[in-house]
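A.B. asks: prediction below, plus the sequence it came from.
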Amino acid sequence: MMRYVVRRLIYGVLILIGVNLLTFVLFFAVNTPDDMARLAIGGQRVSETAIERWKTERGYDKPLFYNTQAKGTAHWTDTIFYSRSVPLLRFDFGFSDEGRDIGHEIKTRMVPSLALAIPTFVLGLAVCISFALMLVFFKGTRIDFAGVVLCVVLLSISGLFYIIAGQWLFAKLLRWVPYSGFVDGWNSVRFLVLPVLVGILSSLGGQARFYRTLFLEEAGKDYVRTARAKGLPERIVLFRHILRNAMLPILTGTVSAIPLLFMGSLISESFFGIPGLGSYTIDAINAQDFSVVRAMVFLGSALYILGLILADISYTLADPRVRFE
């Protein structure tokens, strides 16, 4: 098991190096430092002096990969890639093009992102599994049919519709919750109720239908028929047998998604005015701040790889038959 984890970690480091190199090439192939300076200063009619001054202040006046004017190891170290991309491998995110510390921004904005993501994740998982188990309990009845139709309808509606409709109904019309915003402490609960509710509702259709399929597949197996033949109550069959043995595919999506909770939600945070990492990424994209965008892409890749490793490890806890040699 330990050898497997170490091997996956090595693969993860190699993938992160590849992601770092690929994003650097893509970003600087699309926009050269001169283009970035024009976008930051504003307009195409910018003097060369202003462009060079902007590049010098932010370290973009150096060559990309190889500095022919330097000596010794400075050929490789006195470059944009070494100063901007290599520190990412030790999670030193550096500074944005506006001169702000990206690491400090990530630490500050991580709390609002988790305040939104954790309740949405936990409550959404509980609601989806409970709803799917209810449909399996009433399999073949009108309740089951109506539940499947509801899942298809919810799955067919865009997530933006839930956000706009929720803000119009609960914030503007009924005025039960604030339209948008965020404050520190427990007072933030009233700002998070609507985003959490929208997040649960938007994911209910797809996840509940997927879980229902898993539970129905388990319900048709021999051990379930044997349990029912012994006279066990249906609730015990559902929770002790069907749910427990369907945990492996559920863990694939849930455990691997736990590290990504730190990244926040791009859409929800932007629409509800929550100063998390999701809105931070959107603002950086709109401002053409590629240092922030590349840092967030690298952080997201690292968290995703960590989630996959955690999912593989969780397999052995859910099913003792799974062993990694």
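C.D. replies: Nice, I can see it.
A.B. asks: going forward, measure contacts and count neighbours with C-alpha atoms only.
C.D. replies: OK.
A.B. asks: what's the separation between the closest residue in space to residue 112 that isn't next to it in sequence and residue 115?
C.D. replies: Leaving aside its chain neighbours, residue 112 sits nearest to residue 276 (5.1 Å; criterion: Cα to Cα, 6 or more residues apart in numbering). Distance, residue 276 to residue 115, using Cα to Cα, to the nearest Å: 9 Å.
A.B. asks: adding another structure so you can compare the two:
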Amino acid sequence: MTPLVLYFLRRLFYALSVIVGATLLVFCIFNVVVGDPTAVLLGKYATPQAMASLSHQLGLDRPWYIQYWELLKSAFTFNFGHSWSTKQAILRTFQTGSLVSLTVTLPSFLIGNGLVIWVALWMTQYRGTIWDRLLVTSCIIMTSISVLVYILVGQVFLGCRLRLFPIMGYKNGLFNCVPYIILPTIILVLLHFGYSYRFYRTIMLDEVYQDYVRTARAKGLEEKMVLFKHVFKNVMVPIITTFVKDLPTLLFGYVVIENFFGIPGLGNVVIDAISCCDFPTIKAATIMAAVLSVLCNVVGDLLYTLVDPRIKL
């Protein structure tokens, strides 16, 4: 077999083992640790007959290995059944919520990463200057401030006083949602810049002082070409690693933003499921996050070989 086939089989085995482990952990938490959910759904005054009837209706009286098999199968078929609270298909709810979440998180992800990478790369020319120290200090201050402060300040000053953006709400449609996602996008870009700038600055500075950069400068290449053609190309591996780590959070990682701005994305779906003890939806969200993380890691490993020929499969 070719190295590519062997690598694919190894990664496939790794992905399957992680998914099996994640589903087993989810099953143990919700079926062993939590206990009987019918008592939570029906309340403390529920009769044993009502609890037994609901348990049969939800399929909780089946043998544990059958319940686990259904949970494991859902990780590959994405057929998570129906929500206990809304009675709607969970997959359809996730599809609707993911589109709403991506309208906020995807622009902020692209803008934030593009901005912080460009600034970190450009500021390598000014290491140790007052501007470099001021920017690093500003990022430290930004990361020490709670996300709630950004949200409240943005809503009070930009939303209420200046009336530049609506502070809450959402309208479906590509152009209808734009006024409602600008303020959350600005906040997410600021947060991303504050948390990521020092990391990107460090990896850029590690490359700037390598021998190949000195050679490129000695040949008389412009500083812009040295930075954006040579240095940037050689820091793609840590950049891809960061992207792979952050991609699953585009769907499930911005619960606070969606909650405060009234955006009906997946974050709000998960919050509502937790408040209603909707275990199927919570389990589905956990499994979806695990599957996305595994797929992103596999794709990231393949991208490593494209950006760095020294990496072999």
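C.D. replies: Ah, there it is. Everything numeric in this text was worked out from a predicted model, so none of it was measured.
A.B. asks: coming back round to it: the residue nearest to residue 112 of the first structure pairs with which position in the second structure?
C.D. replies: Residue pairing (TM-score structural alignment): residue 276 of the first structure is matched to residue 265 of the second structure.
A.B. asks: that match against residue 257, yeah?
C.D. replies: No: counting by Cα atoms under 8 Å, residue 257 is not a contact partner of residue 265 of the second structure; they are 10.0 Å apart.
A.B. asks: the match of residue 276 of the first structure: what's it in contact with?
C.D. replies: Going by Cα atoms under 8 Å, 6 or more residues apart in numbering, residue 265 of the second structure touches 96, 97, 98, 99, 100, 101, 258.
A.B. asks: now those in TSV, with secondary structure, neighbour count and distance to residue 309 of the second structure?
C.D. replies: Output for these, formatted as TSV (DSSP: H, G, I helix; E, B strand; the rest coil; neighbours: other Cα atoms under 10 Å; distance: Cα to Cα, whole Å):
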residue	secondary structure	neighbour count	distance to residue 309 of the second structure
96	helix	14	40
97	helix	19	39
98	helix	19	35
99	helix	15	36
100	helix	24	38
101	helix	24	36
258	helix	23	41
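A.B. asks: can I get those in JSON lines with distance to residue 80 of the second structure?
C.D. replies: Compiled in JSON lines, the contacts of residue 265 of the second structure are given as follows (distance: Cα to Cα, whole Å):
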{"residue": "96", "distance to residue 80 of the second structure": "15"}
{"residue": "97", "distance to residue 80 of the second structure": "15"}
{"residue": "98", "distance to residue 80 of the second structure": "16"}
{"residue": "99", "distance to residue 80 of the second structure": "18"}
{"residue": "100", "distance to residue 80 of the second structure": "20"}
{"residue": "101", "distance to residue 80 of the second structure": "20"}
{"residue": "258", "distance to residue 80 of the second structure": "23"}
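A.B. asks: farthest-apart pair in those residues, please.
C.D. replies: Spatial extent of those (Cα to Cα) is set by the pair 96 and 258 at 14.3 Å.
A.B. asks: can you give me the buried ones in stretch 203-220 of the second structure?
C.D. replies: By neighbour count on 16 or more other Cα atoms under 10 Å, the buried set for stretch 203-220 of the second structure is 203, 204, 205, 207, 208, 213.
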